[in-house]
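Asks: prediction below, plus the sequence it came from.
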Amino acid sequence: MRFATLALLTGLVIAGFTAPAFANDDATDVAAIRKVMSDTEAAWNRGDIETFAAGYKDSPDTTFVGASVRKGFQPILASYRKNYANKDQMGKLTYSDIDVRVLPCADGKAQYAIVTGRFHLDRSAHGTAAKDDGIFSLVWEKTKDGWKMIHDHTS
């Protein structure tokens, strides 16, 4: 049995078969996603919704699921502007329990990732968004502009 396995592996090597190359190291992708998360948290805490929203892919397919479903980058951005109209309503955002799972494609290159975690808003004022604590699951896509959120489910 061992000889058959060795023969099969030797045959695969001779035939030129190689396992997919992992050109993009998972640790590099995880660090890049965590950096975007950190940058969005910092932007929020400065009261900068525009820069915060830059973590989302600017696409009509980008989706946010919360109390309702919003489809498209512009409607998502408009909702943030409406629900968090000023810095007092935005407060201080803190992410915790972040878990990043990179999903390699058949060629071994990372194209998508799933991120889960918790958020907390420490604030003195509330606009139309009253929730201060919750969980999220995010689907990320590696784009020409870096890692971007394409699906956000926050509750």
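Replies: In hand now; what should we look at? Residues are numbered from 1 along each chain as shown.
Asks: switch to C-alpha atoms for all contacts and neighbour counts from now on
Replies: OK.
Asks: list the buried residues in the host helix or strand of residue 150.
Replies: Residue 150 belongs to strand 146-154 when elements are defined using DSSP states H and E. Neighbour-count burial for strand 146-154 flags 147, 148, 149, 150, 151, 152, 153, 154 (criterion: 16 or more other CA atoms under 10 Å).
Asks: do stretch 38-49 as well
Replies: 39, 40, 41, 42, 43, 44, 45, 46, 47, 48, 49.
Asks: which other residues reach that stretch?
Replies: Applying CA atoms under 8 Å, 6 or more residues apart in numbering, the external contacts of stretch 38-49 come out as 51-55, 77, 80-81, 86-87, 90-95.
Asks: what's the answer for stretch 143-155, then?
Replies: Contact with stretch 143-155 is made by 32-33, 36, 55-57, 61-67, 134-142, as judged by CA under 8 Å, 6+ apart.
Asks: if any of those residues are buried, give me the ChimeraX selection for them.
Replies: One line in ChimeraX is enough to select the buried members of the contacts of stretch 143-155, burial here meaning 16+ other CA under 10 Å:
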select :33,36,55,56,57,62,63,64,65,135,136,137,138,139,140,141,142
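Asks: that older thread, buried members of the contacts of stretch 38-49 into ChimeraX, please.
Replies: If you want just the buried ones from the contacts of stretch 38-49 in ChimeraX, going by 16+ other CA under 10 Å, the selection is:
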select :51,52,53,54,55,77,80,86,87,90,91,92,93,94,95
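Asks: structure two is appended below for comparative analysis:
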Amino acid sequence: MKQLLLITAILLSITATAQNNDEQTIRNILKRQNADWNAGNIDAFMKGYWESDSLMFIGKSGITYGWQNTLNNYKKNYPDTATMGKLHFDIISVKRLSVLYFSVVGKWHLTRSVGDAQGHFTLLFKKVNKQWVIVSDHSS
């Protein structure tokens, strides 16, 4: 009985550590994206996304499929640093959905000389080739 309790405690500890490490990795990706955006570097910002035709971005204009199409839309809608402004994320929740998936809900805010903008987002992260990437982004 004591061995079973010890094994259970060890497994729970390993699971909790993996959860914390993965969650911190995802939070670090978002911090890096925030810094890249604020540096005016959309190409670096896009490194947080899955570089695949299956990437899905849902915004005010509808659904965009594909990493390249998403990058093109960002560059079209944010052609310069004045339009990009300074980004700030408020993370509301980070939840593990399974071994391969995390959900992130938060708020975004752009401080800009051309007028501030803000909204909410839901991100679906997936572990692809041992890397956490955004596979779906719904921002409004």
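Replies: Structure's in. What do you need? Since we're looking at a predicted model, the values are computed, not measured.
Asks: drop the TM-score for these two in here.
Replies: TM-score for the superposed pair, counting by TM-score structural alignment, normalised by the length of the second structure: 0.85. Supporting figures: 131 aligned residues with a CA RMSD of 2.3 Å.
Asks: among the contacts of stretch 143-155 of the first structure, which ones are in helices?
Replies: 32, 33, 36 (DSSP state H).
Asks: and which of those is nearest to residue 123 of the first structure?
Replies: Among these, residue 36 lies closest to residue 123 of the first structure (CA to CA), at 22.7 Å.
Asks: what residue in the second structure is paired with the closest one?
Replies: Correspondence of residue 36 of the first structure to the second structure, assessed by TM-score structural alignment: residue 29.
Asks: not counting sequence-adjacent ones, nearest residue to its match?
Replies: Computed as CA to CA, 6 or more residues apart in numbering, the closest residue to residue 29 of the second structure that is not its neighbour in sequence is residue 48, at 6.2 Å.
Asks: which residues are in contact with that neighbour?
Replies: 29, 30, 33, 133, 134.
Asks: got those as a markdown table, with distance to residue 99 of the second structure columns?
Replies: Formatted as a markdown table, those follow (distance: CA to CA, whole Å):
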| residue | distance to residue 99 of the second structure |
| --- | --- |
| 29 | 18 |
| 30 | 20 |
| 33 | 23 |
| 133 | 14 |
| 134 | 15 |
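Asks: mapping onto the first structure, list which of these remain contacts.
Replies: Listed in the original numbering, the contacts of residue 48 of the second structure still in contact in the first structure are 29, 30, 33, 133, 134 (both residues aligned by TM-score structural alignment, their matches' CA atoms under 8 Å).
Asks: nearest to residue 8 of the second structure, of the residues you listed?
Replies: Relative to residue 8 of the second structure, and with distances defined as CA to CA, the nearest of these is residue 133, at 30.9 Å.
Asks: spit out the contact partners of residue 58 of the second structure.
Replies: 64, 136, 137, 138, 139.
Asks: corresponding residue for it in the first structure?
Replies: In the first structure, the residue matched to residue 58 of the second structure (TM-score structural alignment) is residue 65.
Asks: quick one: its match from residue 8 of the first structure, how far?
Replies: Distance of residue 65 of the first structure to residue 8 of the first structure, given as CA to CA, to the nearest Å: 49 Å.
Asks: residue 104 of the second structure matches what in the first structure?
Replies: Under TM-score structural alignment, residue 104 of the second structure pairs with residue 115 in the first structure.
Asks: spatially central residue in the first structure, please.
Replies: Nearest residue to the geometric centre of the first structure (CA atoms, centre = their mean): residue 140, 4.0 Å.
Asks: apart from its neighbours in sequence, what residue is nearest that one?
Replies: residue 149 (4.4 Å).
Asks: what does the one you found align to in the second structure?
Replies: By TM-score structural alignment, residue 149 of the first structure lines up with residue 134 in the second structure.
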